[in-house]
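> pasting the sequence and the predicted coordinates here, then a few questions.
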Amino acid sequence: MDYIAYYNEIAEIQGADPQATARTRDADGTIPGEARPLLFNVSAEIKNTYHELGCTLPPLLEGCTVLDLCCGSGRDTYLAAQLVGPAGRVIGVEPVEARLNIARKYLDQEMRQFGYDAANVELVHGAPEDLSFVPDNSVDVVVSNGTFNLSPDKDRYLCEVRRVLVEGGEFYFTDVFTDRRIPAALADNMKLRALRLAGALYIQDFRRLSVANDFLDPRYLMTWKTPLTDEEQALLPDIAFATITTRLIKTDLQEDICESYGETVTYKGTLPDFPDYFLFDKDIKFPTGKTCTVCGNVSGLVMASRYGKVFDLTGDRSVHIGDTHGDHIIKCAPDFTGVVDEDDQPIQASCC
């Protein structure tokens, strides 16, 4: 498939107005606190031609190599360039050359504005489904802002993301998902796809696709109801849409369910935007200074990724305790006297 031609067709349908196709949360609420003042260093044309409202940049980017997929005119690319610092690197990939040219136009100016002696940004005309110009195991963080659901081949997209990530690397992105599968006739409608709606995955299909690409434990950090016009809702009746920020970690330490090894973590409170807690996902916050029993997937994040800098970990995986929530297939057997289910307690306490 000619991915570049596909994305250019989408761009032609979207037109020049970035607000007409932005489906992520309002920028004032989602730009990280540490990145918000850095917006003043980004040229006005870049910001005014950027096709997203939110900002998908995780914490702890200093010194990282970041890959920004479908970077558009480069707003998040240049924010990331400041967050990684002069020792880090940012690769912005954009299939629509007219948008990429805006980012390229200001490259030297942005580097001077940041006070960098050498550019730490590379801008590449390409598509997320073919990242052959990026070596295996070379990227710390991949970000995407409202563009994953535009992909015509999401399986290949995720496969490429996993290939380029280092062990412990993170795919951190925001996009639109649904509560059911969109009928094929609507899903193939290029106009609806260009509006970031028809390409949205059913959330359980996304989970299955993630697991198939060895991202065994997708975590959903923040969710918002996706705004639809009356006309759009009429075209897509009974389908609920949500905009979700998702974290996928590449590590062999994760499993497809939460299993316990008796490990604990304690958040140190050292992230500037999170002095009181660490947001692991929409259901789990780790209070600063509190020791919490965790499943192996959470301890794997601490052991394998850059987030280990902000946690203390106890445990070594020498003892396997089993299913964090209690394996009821085993424990409902006659005469079993072990841990009962969670309604009757006691049960293994866990963050999960």
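Structure's in. What do you need? Numbers count the residues shown, from 1 in each chain.
> from here on, just use CA atoms for contacts and neighbour counts.
Noted.
> just the helices in the stretch 151-300 of the chain please.
154-164, 184-187, 190-194, 203-212, 230-235, 296-304 (DSSP state H, counting those that start in this stretch).
> please compare the first structure with the one that follows:
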Amino acid sequence: MAAPRDAEIHKDVQNYYGNVLKTSANLQTNACVTAATLVPKYIRETLKNVHEDVTSRYYGCGLVVPERLENCQVLDLGCGSGRDCYMLSQLVGKKGHVTGIDMTKAQVEVAKTYLEYHMEKFGFQAPNVTFIQGCIEKLTEAGVQKESYDIVVSNCVINLVPDKQQVLQEVYGALKYGGELYFSDVYASLEVPEDIKSHKVLWGECLGGALYWKDLAIIAQKIGFSLPRLVTANIITVQNKELESVIGDCRFVSATFRLFKLPKTEPAKRCQVVYKGGITGHEKELIFDANFTFKEGEAVEVDEETAAVLKNSRFGQDFLFTPVGATLLAMRGRSELETKDIIRDPFKLAEESDKVKSKHAPDGTGGCCGKKQSCCGKKQS
């Protein structure tokens, strides 16, 4: 049973996104949105097919679109009015399926209203999208079946739920072995102080409920996930002086992580992998995370953890694997992998990204929010 404070948070969130906001124009903050020019063409094309009434009620903070979606079963946490679901439904195709779950009744009703419109628009004979009302920390209670999804996505929603571990536990149960949670969220540089947690505005701005970034790995591994793989990150700054005084020394970052539910098999060994190419939108190059980019036909040495993820997930068919023997390592001396600085800290990645961006363009994207945004507009769970 939810604690009184948790129940109050749920009530406030439902009221704001069900009654206060009618369209994204009603947001009282700078909503974080991925710049259209930086969105891959194949995704932009799918978004053009989504009805304007759905997109106008979208409060997400960017795009969360993992690779190789064809024929996959996908679950969208906090789907809101369904924009991402309808976008993803085109990418999974007729043989795939997308389920959206949201706790706000008004949002789910909007999403359902345009189901027939989108199926006709996409040329699908039967719907490949389902919307259900429920809480993301109670997936089983909402009717989500165990081990039924290849991918779970979440767009800046988990930070709004008080019990993050329960959300991840439910997601772990819903995923098939080899499945992935691909999600953007807001993280703090330290354990968030109580005065920030109890501040309604900061909670609504995605900051009050932010998880200390180091706790993500602890919670994930406790549940059974592999180590979180950092994809992108951006620093969040607050322009409001009053809110700045409340935040104090606590810093915030928006970041995208991937978590994999791997089968209990023999430990993978370090090896060389060669990307075969051909994944839609990533035919020549697959930027897997902040540490590994795979170009078609090029051999890349990967650690045991990365080898296990690639072999045992939906990406296994896209790579050739060659064991790296001790003799080969001895001949080469210290391997490139051994000298590679693996980045797991989103604040470190965000700072490095800012340095690169400042040399090329004033605006950036990635993670959950754009560069130096003060807050997040978002879909709700």
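Right, received. Where do you want to start? Keep in mind that what you see is a predicted model, and the values were worked out from it rather than measured.
> quick check: TM-score for this pair?
Taking TM-score structural alignment, normalised by the length of structure 1 as the basis, the two superposed chains have a TM-score of 0.84; 325 aligned residues with a Cα RMSD of 2.6 Å.
> looking at the helices of the stretch 151-300 of structure 1, which is closest to residue 67 of structure 1?
helix 154-164 (9.2 Å; Cα to Cα).
> residue range for that closest one in structure 2?
Helix 154-164 of structure 1 corresponds to residues 164-174 in structure 2, going by TM-score structural alignment.
> now stretch 124-131 of structure 1
Counting by TM-score structural alignment, stretch 124-131 of structure 1 corresponds to 132-139 in structure 2.
> where in structure 1 does stretch 305-316 of structure 2 align, residue-wise?
Under the criterion TM-score structural alignment, stretch 305-316 of structure 2 matches residues 297-308.
> what comes up buried for the matching stretch?
297, 298, 299, 300, 301, 302, 303, 304, 305, 306, 308 (16 or more other Cα atoms under 10 Å).
> so who does the third one touch?
The contact partners of residue 299 of structure 1, by Cα atoms under 8 Å, 6 or more residues apart in numbering, come to 263, 264, 265, 313.
> now the last one: closest residue in space that isn't a chain neighbour?
Translated: residue 313 of structure 1. Among residues not flanking residue 313 of structure 1 along the chain, residue 265 sits closest, at 4.6 Å (Cα to Cα, 6 or more residues apart in numbering).
> ok, the one you found - contacts?
By Cα under 8 Å, 6+ apart, the neighbours of residue 265 of structure 1 are 291, 292, 293, 294, 299, 311, 312, 313, 314.
> longest strand anywhere in structure 1?
Using DSSP state E, we find that the single longest strand of structure 1 is strand 165-178.
> that one - contacts with which helices or strands?
Applying 3 or more Cα pairs under 8 Å, 6 or more residues apart in numbering; DSSP states H and E, we find strand 165-178 of structure 1 packed against strand 139-145, strand 201-202, strand 241-249, helix 296-304.
> most neighbours of all the contacts of residue 299 of structure 1, which one?
Counting neighbours by other Cα atoms under 10 Å, the top entry in these is residue 265, with 24 neighbours.
> let's see which of the contacts of residue 299 of structure 1 end up in strands.
Counting by DSSP E, these contribute 263, 264, 265, 313 to strands.
> save those residues as a markdown table, and put in distance to residue 234 of structure 1 too.
Below are those laid out as a markdown table (distance: Cα to Cα, whole Å):
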| residue | distance to residue 234 of structure 1 |
| --- | --- |
| 263 | 49 |
| 264 | 49 |
| 265 | 47 |
| 313 | 51 |
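> wait, which of these is closest to residue 13 of structure 1?
Nearest to residue 13 of structure 1 among those, with distances taken as Cα to Cα, is residue 265, at 48.3 Å.
> three-state assignment of the aligned partner of residue 334 of structure 2 in structure 1?
Counting by TM-score structural alignment, residue 334 of structure 2 corresponds to residue 347 in structure 1. Assigned by DSSP: H, G, I helix; E, B strand; the rest coil, the conformation of residue 347 of structure 1 is coil.
> and the gap between residue 347 of structure 1 and residue 323 of structure 1?
According to Cα to Cα, to the nearest Å, residue 347 of structure 1 stands 11 Å off from residue 323 of structure 1.
> between these two, what contacts are shared?
Here residue 347 of structure 1 and residue 323 have no joint contacts, going by Cα under 8 Å, 6+ apart.
> what residues are up against the spatially most central residue of structure 1?
Centroid check for structure 1 by Cα atoms, centre = their mean gives residue 172 as the closest residue, at 2.0 Å. Residue 172 of structure 1 makes contact with 56, 57, 58, 141, 142, 143, 144, 245, 246, 247, 248, according to Cα under 8 Å, 6+ apart.
> check residue 146 of structure 2 too.
Contacts of residue 146 of structure 2 (Cα under 8 Å, 6+ apart): 140, 173, 174, 175, 176.
> ok, now residue 319 of structure 1?
Here residue 319 of structure 1 is in contact with 261, 262 (Cα under 8 Å, 6+ apart).
> host element of it?
Under DSSP states H and E, no helix or strand contains residue 319 of structure 1.
> look up how far residue 131 of structure 1 lies from the closest residue to residue 351 of structure 1 other than its chain neighbours.
For residue 351 of structure 1, ignoring the flanking residues on the chain, the nearest one in space by Cα to Cα, 6+ apart is residue 294 at 5.1 Å. Distance, residue 294 of structure 1 to residue 131 of structure 1, using Cα to Cα: 35 Å.
> which of the two has more neighbours?
Comparing residue 294 of structure 1 with residue 131 by other Cα under 10 Å, the one with more neighbours is residue 294, at 24 against 18.
> okay, now the aligned partner of residue 53 of structure 1 in structure 2: neighbour count?
The alignment partner of residue 53 of structure 1 in structure 2, by TM-score structural alignment, is residue 61. For residue 61 of structure 2, the number of neighbouring residues by other Cα under 10 Å comes to 26.
> I figured residue 61 of structure 2 was touching residue 34, is that so?
Yes - counting by Cα atoms under 8 Å, residue 61 of structure 2 does reach residue 34; the two are 7.1 Å apart.
> what's residue 162 of structure 2 in contact with, if anything?
Residue 162 of structure 2 sits in contact with 6, 209, where contact means Cα under 8 Å, 6+ apart.
> distance of it from residue 209 of structure 2?
For residue 162 of structure 2, the distance to residue 209 of structure 2 - Cα to Cα - is 7 Å.
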